[in-house]
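Participant: Fold the following for me, if possible:
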Amino acid sequence: MKKFILAAAATVLVTVTINQASAQTTDTTKKETTTTTATTTAANGAADVVGALNSNSDYTTAAAAVKTAGLEGTLKAGGPYTIFAPNNSAFSKLPQGAQDSLMKDPAKLATVLKGHVVSGKYGKAEIIAALKASKDRKVPLTTLGGEALTLSISPAQTLVLTNATGATAEVTLYDLVGGNGIVNGINGVLATK
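Facilitator: So this is what the prediction gives:
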């Protein structure tokens, strides 16, 4: 009887040890899989800022405008760039016929779009750091078109862009990442007067 009890106890001990080892192996595998997935997801940005722009369906008009204006080649090479891209709704707010007129005039469209692009990478973290470092909470930038663009905080605590002519837009989306920069979405077209 003692031998039977000892044999049963040994069997239970071996079974428990095997189950614990199996559970530890399973947990380790799960942790490794989760870590790998998170790393892969974080590293899977678009190849460039044009690809980042094309990755969000709320920016199809801006993506089409970049192509029509002949800026794809410029924005796919070099950088880093930050595009403050008007969303589809922003383009629809333009005065009647203005969007069609712009799309039919690639040179004028390119001028307007260059007023939305700056050299450098300004994601949400970089913008917050720049605003905190600024005494007056305004960050001056220069667009690819050579115009002044200012980032500031509105009374409603939102990030606002203002161009040299006084046109403003609010940042509504941050950090669409591309290999050579970043796209932030805005709710207005910063057209020149």
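Participant: going forward, measure contacts between C-alpha atoms and count neighbours the same way
Facilitator: Will do.
Participant: State the next helix or strand along the chain beyond the longest helix seen in the chain.
Facilitator: Taking DSSP state H as the criterion, the chain has its longest helix at helix 2-43. Sequence-wise, the next helix or strand downstream of helix 2-43 (DSSP states H and E) is helix 49-54.
Participant: which residues are in contact with that next one?
Facilitator: Residues from elsewhere that reach helix 49-54, judged by Cα atoms under 8 Å, 6 or more residues apart in numbering: 45-46, 59-60, 62-63, 72, 75-76, 81-83, 85, 176-183.
Participant: quick one more, to check against the first:
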Amino acid sequence: MRLTRAFAAALIGLAAALPAQAADKDIVDTAVAAGDFNTLAAALQAADLVTTLKGEGPFTVFAPTDAAFAALPAGTVEELLKPENKQQLIDILTYHVVPGAVTAADVVGLDEAPTVNGKMIDVQVDGSAVKVNEASVTATDVAASNGVIHVIDQVLLPPEG
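Facilitator: Reported below is the predicted structural model:
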């Protein structure tokens, strides 16, 4: 997969449209400060992953918005947040994390990426649109002190098995 000039320009334009981010905050604090990731923050806490994502990294997080979590079938989030479902929640959340700092410019040769979960995510580029599995990337390169956040509009579910 080759990065076209139009795609590169679109990514640069998308990154420029984001509010300035202070890279002195870690991934968790950056997401919390954005205000649109309350469900993700609650899920990270329930899964005991906050300390990990506050760690040295670097990490790349494909962060679903509150609206993405709200689009799941009714009761799904509440069920996942129960202590007895902690491992399933960990599996889902770690499927949103790629080791290393993968910026929008790094998409050049990617058609998939390994996640912390151990499973691969698909990366598709179509003109200026980028998808991770079926989720659209709506904002890129939100800088954090220990990595980068890309905002997505759906919760990624790891493949079975």
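Participant: circling back to that earlier point, among the contacts of helix 49-54 of structure 1, name the ones in helices.
Facilitator: Among the contacts of helix 49-54 of structure 1, the members falling in helices (DSSP H) are T60, A62, A63, E72, L75, K76.
Participant: Report the contact partners of the residue mapped onto the third one from structure 2.
Facilitator: It refers to A63 of structure 1. Taking TM-score structural alignment as the criterion, the aligned counterpart of A63 of structure 1 in structure 2 is A41. Applying Cα under 8 Å, 6+ apart to A41 of structure 2 gives the contacts V28, A31, V32, V50.
Participant: Trace the second one over to structure 1, please.
Facilitator: With TM-score structural alignment defining the correspondence, A31 of structure 2 maps onto L53 in structure 1.
Participant: Touching, L141 of structure 1 and T162? I think so.
Facilitator: No: here L141 of structure 1 lies out of contact with T162, judged by Cα atoms under 8 Å, at a distance of 10.2 Å.
Participant: what residues do these two have in common as contacts?
Facilitator: L149, T150, L151.
Participant: Would you format these as CSV with distance to S92 of structure 1 and neighbour count included?
Facilitator: Listed next are those as CSV, based on distance: Cα to Cα, whole Å; neighbours: other Cα atoms under 10 Å:
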residue, distance to S92 of structure 1, neighbour count
L149, 22, 24
T150, 24, 16
L151, 23, 22
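Participant: Just give me the closest of those to L190 of structure 1.
Facilitator: L149 (9.7 Å; Cα to Cα).
Participant: Let me know whether that closest one touches S119 as I believe.
Facilitator: No: using Cα under 8 Å, L149 of structure 1 is not in contact with S119, being 11.8 Å away.
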